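K.L.:
One predicted model, sequence on top.
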Amino acid sequence: MIVQEQRTARHWDLAYRHGTVFEQVTDAEQQMFATFVRTIREAQDMRVGCRAVDIGCGTGEWTRALAAMGIDVRGFDFSAVALSKARKLSLGARSDRQPSYELWDVNTDPIPTSLVPGTIDIVTCRLSLSYLDVARFLTDVRRWLAPEGVLHVVTKVAEKQPEPPEMGPYVLPHRGLDERQLKALCQGWRSVDGYKLDPQGETTALVLQHPVDASFP
């Protein structure tokens, strides 16, 4: 099932307050990310810091996974409840680096001063891009990325979603992108790579690098 309507910060605050969680990050997902995102390997080889931002971070599970890989990462979300939980969970995480978090509605608020153009190595959207104003977001990402920077997107594929089981009021189905939107998302980048996170291809990842001028329909 794919959610069609947008949801407000108030909705997400209520959902997270009642224990809503999204899919857990697996070891296999982290390994595939490290394999396909070249910036990480290059930064590790050169023993220099790698700076990332996680957009729509929720309670910070993916943000903490990035920190555990040795990445300096800041998570952004527009749910204050989610970020409060993310900060508490991050305090107990086993990592040399601690992620930071910032409240931000990416669709409507001014861009935070921490997102300096040309300084971000990796921008990640894990199951969050389809909730954003994609055209506006891609324009901003192109400005934020460093010369070798990468946009990494994990999303549900609309056409491949199974019928969901009966769900309670605070168990949220995912919103996803359809095949046409995925194809459009890959336009405007000189380097495009991707991989499936499950055998059926219900969840896919895209690795986009070296942007050129393009628009998202």
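P.N.:
On my side now, so go ahead. Numbering: from 1, shown residues only.
K.L.:
Going by C-alpha atoms from here, please, whenever you check contacts or count neighbours.
P.N.:
OK.
K.L.:
Secondary structure element holding the spatially most central residue of the chain?
P.N.:
Central residue of the chain (Cα atoms, centre = their mean): Cys125, 1.6 Å from the mean position. Using DSSP states H and E, Cys125 maps to strand 120-126.
K.L.:
Helices along the chain, start to end?
P.N.:
For the chain, the helices defined by DSSP state H occupy 9-17, 27-36, 38-46, 61-68, 80-91, 134-144, 179-185.
K.L.:
and among those, the most buried is which?
P.N.:
helix 61-68 (a mean of 23; mean count of other Cα atoms under 10 Å).
K.L.:
Now do it: which elements does it pack against?
P.N.:
Helix 61-68 is packed against strand 72-77, with contacts defined by 3 or more Cα pairs under 8 Å, 6 or more residues apart in numbering; DSSP states H and E.
K.L.:
Can you give the contact residues for the strand it packs on?
P.N.:
Contacts with strand 72-77, where a contact means Cα atoms under 8 Å, 6 or more residues apart in numbering, come from 49-58, 60, 63, 66-67, 83, 97-106.
K.L.:
okay, now the one to match up with it:
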Amino acid sequence: MNMAAPAPHHRCPPPDSPALRAQHGNQVATSTKTPPQAPGTARQRLLPALPTAADWDRHWRTGQGRLVTALEQDRFLRRVRPQPGTTALDIGCGTGKWTRNLASWGLSVTGFDFSSEALRQAQAFPHPRVEFRHWDFDDRATRLPGLPRGGLHLVTCRLSLEYLDTRQLLAHVARWLHPHGAFYALTRVADSDHAAVTAPPFTRMLRPAQLDAVLTHPLWRSAYHATVPPFTAIVLRSPCPADLPLRPR
């Protein structure tokens, strides 16, 4: 088992600080890594197409659920320390196994997915503290209904981060969370861009540069990650009290 060292603690300047605006606005330009290219470039055309909702419906009908291991549960509880009685949101909940785990630890949870078939299976196992809803986060994250700013204590995203616009999503999650809230993700990370491009559509992986961008996102005070191949767990804590517009990728 390979446990990665915790990422360095990040401190946020005040919301109106020129330093934060400079960091935020010039993040791509000042990076030492190859900057992401605009949509339509040769690099993006090499990436495999994302599965559609209909593709996911067919996938879930095969009965291939997402395994939740005892090891992951133990590490999540020790690292994140979710508090009973608080509220959580589970992004890309699939058939709801992880969502129901959160509820069993005393949280009130809403699970979101854009596959109708996944939600049908999830709703077959009701729980008094769980609600499942249909939503496409990548397209409509800014218009999530009934979600007050700062109203959540925990947001989780298991094996779905690699299908989303991570930079925009993390900015939205930072606004949704309580100042002491946490974001937890489980994802696959490729060891090279080539491995990410050639991964099967339902086991998509983040590129190494994408993982680095998640861990250094400017709106979070601290970041931690640990790897137990083939998965990497990510915990971001305490979003910064800033509401700056993000440049499109």
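P.N.:
Thanks, I have the structure now. In this text, all values refer to a predicted model and were calculated from it rather than measured experimentally.
K.L.:
returning to that earlier point: reformat the helices of the first structure as JSON lines; add distance to Leu172 of the first structure.
P.N.:
Below are the helices of the first structure laid out as JSON lines (distance: least, Cα to Cα, whole Å):
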{"stretch": "helix 9-17", "distance to Leu172 of the first structure": "8"}
{"stretch": "helix 27-36", "distance to Leu172 of the first structure": "21"}
{"stretch": "helix 38-46", "distance to Leu172 of the first structure": "32"}
{"stretch": "helix 61-68", "distance to Leu172 of the first structure": "17"}
{"stretch": "helix 80-91", "distance to Leu172 of the first structure": "14"}
{"stretch": "helix 134-144", "distance to Leu172 of the first structure": "21"}
{"stretch": "helix 179-185", "distance to Leu172 of the first structure": "22"}
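K.L.:
nearest to Val150 of the first structure, of the ones you listed?
P.N.:
Closest approach to Val150 of the first structure among these (Cα to Cα): helix 38-46, 7.1 Å.
K.L.:
and that closest one, how far out from the chain's middle?
P.N.:
Put simply, helix 38-46 of the first structure sits 20 Å off its chain's centre (Cα atoms, centre = their mean, to the nearest Å).
K.L.:
Buried members of the contacts of strand 72-77 of the first structure into PyMOL, please.
P.N.:
A single PyMOL command selects the buried members of the contacts of strand 72-77 of the first structure (16 or more other Cα atoms under 10 Å):
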select buried, resi 50+51+52+53+54+55+56+57+58+60+63+66+67+83+97+98+99+100+101+102+103+104+105+106
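K.L.:
Go ahead and confirm Phe183 of the second structure touches Pro239.
P.N.:
No - if you go by Cα atoms under 8 Å, Phe183 of the second structure and Pro239 don't touch, sitting 9.1 Å apart.
K.L.:
on that earlier part again, relative to Lys160 of the first structure, which of the helices of the first structure is closest?
P.N.:
Distance to Lys160 of the first structure, taken as Cα to Cα, is lowest for helix 179-185 among the helices of the first structure, at 9.6 Å.
K.L.:
what stretch of the second structure does the closest one fall on?
P.N.:
Helix 179-185 of the first structure corresponds to residues 208-214 in the second structure, going by TM-score structural alignment.
K.L.:
Show me the contact partners of the matching stretch.
P.N.:
The contact list for stretch 208-214 of the second structure (Cα under 8 Å, 6+ apart) reads Lys33, Thr166, Arg167, Leu170, Val189, Ala190, Asp191, Ser192, Asp193.
K.L.:
what do you get for stretch 131-141 of the second structure?
P.N.:
With contacts defined as Cα under 8 Å, 6+ apart, stretch 131-141 of the second structure is touched by 91, 109-116, 119, 122-123, 164-165, 169, 172.
K.L.:
wait, which of those residues is closest to Arg204 of the second structure?
P.N.:
Leu164 (10.8 Å).
K.L.:
Could I get the contacting residues of the closest one?
P.N.:
By Cα under 8 Å, 6+ apart, the contact list for Leu164 of the second structure reads Phe137, Asp138.
K.L.:
what does Pro179 of the second structure give?
P.N.:
With Cα under 8 Å, 6+ apart, Pro179 of the second structure has these contacts: Gly150, Ser238, Pro239, Cys240, Pro241.
K.L.:
which of those are also in contact in the first structure?
P.N.:
Compared against the first structure with both residues aligned by TM-score structural alignment, their matches' Cα atoms under 8 Å, the contacts of Pro179 of the second structure retain Gly150, Ser238.
K.L.:
Compile the contacts of Pro179 of the second structure into CSV and extend it with columns for neighbour count and distance to Pro51 of the second structure.
P.N.:
CSV is the format used below for these (neighbours: other Cα atoms under 10 Å; distance: Cα to Cα, whole Å):
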residue, neighbour count, distance to Pro51 of the second structure
Gly150, 17, 31
Ser238, 21, 32
Pro239, 27, 30
Cys240, 22, 33
Pro241, 19, 34
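K.L.:
Distance check, the residue nearest to the residue nearest to the centre of the first structure when sequence neighbours are not counted against Val81 of the first structure.
P.N.:
Closest residue to Cys125 of the first structure apart from its sequence neighbours, by Cα to Cα, 6 or more residues apart in numbering: Val153 at 4.9 Å. Distance of Val153 of the first structure to Val81 of the first structure, given as Cα to Cα, to the nearest Å: 24 Å.
K.L.:
go on, Asp72 of the first structure?
P.N.:
Distance, Asp72 of the first structure to Val81 of the first structure, using Cα to Cα: 23 Å.
K.L.:
cool, and Thr8 of the first structure?
P.N.:
Thr8 of the first structure sits 13 Å away from Val81 of the first structure, going by Cα to Cα.
K.L.:
Can you find the partner of Trp56 of the second structure in the first structure?
P.N.:
By TM-score structural alignment, Trp56 of the second structure lines up with Trp12 in the first structure.
K.L.:
in terms of contact, does its match touch Ser79 like I think?
P.N.:
Yes - between Trp12 of the first structure and Ser79 there is a contact under Cα under 8 Å: 6.1 Å.
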